[in-house]
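Chemist: sequence and predicted model, in that order:
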Amino acid sequence: MKAARFDYVRASTAEMAVDALARGAVALAGGQSLIPLLNTRTRRPEVVVDVSRLPLTRVVQDGSTLVLGALTRLRAAETSPVVRRAVPLLAEALTHVGHVSVRNRGTVGGSVAHADPAAELPAVFLALDAVFTAQGPSGTREIDAHDFFLGPHRTALASDELLTGIRVPLPPPTARHGIAELSRRPNDLAITAVFTLVTLTDGVVTEARIAVAGAAPTPIRAHAAEELLRGQALTPDVLTAAADAAAAATDPVDDVHAPATYRRDMTAVLTRRALRQAVAE
């Protein structure tokens, strides 16, 4: 199929983009999510506003925060020395996002705003306690990652707001990370994926974060599992208990890719793997 007819507007400023969004347009950044939806006529907007030329591509460390422009290409963030040094979890997670050709075009903000519950970046930013900056007709506002994802392909962004940036508090230098993902083929969308950050002091967990993709209508944090890990050595029994708690936090559905019980069971398996990987760094 081909996309239904629509009017095309290229925004030269964020204000121009917001004005178009306020009149019912949809935003086009890298096009890796929107173009397929247009071509299958799942989305039939009257106006598409191209925001890809806006100057929202900076990648900098600002004190104890990593700042990403929403239009930063996935590949640019993946290969950025700043990202690799400041937030290794994010740099490694980006290698799991599609294939290189997709990452060359897709944007960090586009992946976030698309809010696919099986996508890597929403879960990673949830694990990192990221904050998203949105610009609308009345100015800018910040939205915590915990409040941003509302459901499959639904976010806290208003229809007339544009995601412009992402701020990521830097993990402690001693934090270790682990990633375990299940997909049918390498770089396919995850059936289930788990992202962990663990800080150890003398072999005891002082801080833990566990985020899961693909096992609920939104990415989730396994808070009960995190709390269970704090103050503990990562013994086999503790790992098993944390993995079971992470699986219990999920709310998967049956679909063509996997039954809900399989996703829940694999969440436990992948949580153990990701935690072991973090400890083995």
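Modeler: Arrived safely.
Chemist: from here on, just use CA atoms for contacts and neighbour counts.
Modeler: Noted.
Chemist: in the chain, which spans are helices?
Modeler: Taking DSSP state H as the criterion, the chain carries its helices at 14-22, 34-39, 74-79, 81-86, 88-94, 100-105, 108-114, 120-127, 145-148, 223-229, 236-248, 260-280.
Chemist: just say which of the ones you listed is most tucked in.
Modeler: Comparing these by mean neighbour count (mean count of other C-alpha atoms under 10 Å), helix 120-127 comes out on top with a mean of 27.
Chemist: putting a second one here so we can go through both:
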Amino acid sequence: MWNIDTNAPLQSILDNPECPPLLRRTLTGPISWQTRNETSVQKALTSPRAAPQWVAALLAMGVTITVEGDAGPEEMPLTVGAESPSPHILRIPPLFLPPMGGDEGGWRWGEARVTRTPADEPIVAVVAVVEVNGDVVRQARVVLTGVWPEPVRLAQATEQLVGRPLDEDNIRAAAEAVEKEVAPRGDFRGSEEYRRAMAGVLTRRALGQCSQQEASDE
């Protein structure tokens, strides 16, 4: 278990050799070095617009937090937003720490995004984390940014993958369900129709990456 002090800056997460590849991927790109140093973990969780893809990765990984309760420290699932509990510890499960995947746990991850330029914040982004046991999906979490009224949210539609093979037909069906579930708001970077379409396309890509990782490990 990797316990992260929520007062720490995001840059310290990236600098830590234990940082999982998925978190490393979502902390780079459009998030500048200055932003990573000026933004604490706590700020990123309470104001997800600061690092939405990183927060999406945390939700997809199913990380937990430790908060101070009336009876002492309490561990609970991560939630984000201004009204969420204020954690003092972010707990990354050991199964996500390098090396991730392989025979222990069978976890796979995928990430896909669409941007105007490589340096821009993604218009829509998808992070998928899937646990596969043999040929069957045991858990699947897909989190999207840019397609909800809030900055980031876990999609419910991909729960239909559980108990099924992570094959092309099931991935396509899950992506179509996500496309129907999202509630995007259009702006100058992308219309509602464009964002909805990208939600489906990127979900399919991210889950496809999970499927390819599964195949490569067999």
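Modeler: That came through, no problem. Keep in mind that this is a model prediction, so the values were computed, not measured.
Chemist: would you pull the TM-score for this pair?
Modeler: Scored against TM-score structural alignment, normalised by the length of structure 2, the superposed chains reach a TM-score of 0.79; 204 aligned residues with a C-alpha RMSD of 2.8 Å.
Chemist: quick one: map Asp187 of structure 2 onto structure 1.
Modeler: Asp187 of structure 2 maps onto Asp255 of structure 1 when the alignment is built from TM-score structural alignment.
Chemist: likewise Gln209 of structure 2?
Modeler: That one, Gln209 of structure 2, aligns with Gln277 by TM-score structural alignment.
Chemist: how about that match: what's its closest non-neighbour residue?
Modeler: Gly178 (5.0 Å; C-alpha to C-alpha, 6 or more residues apart in numbering).
Chemist: just Leu228 of structure 1 next, same as before
Modeler: Nearest non-adjacent residue to Leu228 of structure 1, counting by C-alpha to C-alpha, 6+ apart: Ala242, 6.4 Å away.
Chemist: which position in structure 1 pairs with Ala173 of structure 2?
Modeler: Match for Ala173 of structure 2 (TM-score structural alignment): Ala241.
Chemist: roughly how far apart are its match and Val131 of structure 1?
Modeler: Ala241 of structure 1 sits 30 Å away from Val131 of structure 1, going by C-alpha to C-alpha, to the nearest Å.
Chemist: which residue would you name as the spatial centre of structure 2?
Modeler: Ala57 (2.3 Å; C-alpha atoms, centre = their mean).
Chemist: could you find the closest non-adjacent residue to that one?
Modeler: Val127 is the one closest to Ala57 of structure 2 (C-alpha to C-alpha, 6+ apart), at 5.9 Å.
Chemist: the one you found against Val142, yeah?
Modeler: Yes - taking C-alpha atoms under 8 Å as the definition, Val127 of structure 2 is a contact partner of Val142 at 5.7 Å.
Chemist: between those two, what contacts are shared?
Modeler: Jointly contacting Val127 of structure 2 and Val142 under the rule C-alpha atoms under 8 Å, 6 or more residues apart in numbering are Ala60, Thr203.
Chemist: alignment lookup: Asp202 of structure 1 to structure 2.
Modeler: In structure 2, Asp202 of structure 1 lands on Gly134 (TM-score structural alignment).
Chemist: likewise Pro186 of structure 1?
Modeler: Using TM-score structural alignment, Pro186 of structure 1 sits opposite Pro118 in structure 2.
Chemist: mind listing what that match touches?
Modeler: Contacts of Pro118 of structure 2 (C-alpha under 8 Å, 6+ apart): Gly29, Pro30.
Chemist: related to what we said a few turns ago, same list, the helices of structure 1, but as JSON lines with distance to Ala215 of structure 1 please.
Modeler: Shown next, in JSON lines, are the helices of structure 1 (distance: least, C-alpha to C-alpha, whole Å):
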{"stretch": "helix 14-22", "distance to Ala215 of structure 1": "31"}
{"stretch": "helix 34-39", "distance to Ala215 of structure 1": "23"}
{"stretch": "helix 74-79", "distance to Ala215 of structure 1": "23"}
{"stretch": "helix 81-86", "distance to Ala215 of structure 1": "27"}
{"stretch": "helix 88-94", "distance to Ala215 of structure 1": "17"}
{"stretch": "helix 100-105", "distance to Ala215 of structure 1": "24"}
{"stretch": "helix 108-114", "distance to Ala215 of structure 1": "17"}
{"stretch": "helix 120-127", "distance to Ala215 of structure 1": "11"}
{"stretch": "helix 145-148", "distance to Ala215 of structure 1": "16"}
{"stretch": "helix 223-229", "distance to Ala215 of structure 1": "15"}
{"stretch": "helix 236-248", "distance to Ala215 of structure 1": "9"}
{"stretch": "helix 260-280", "distance to Ala215 of structure 1": "6"}
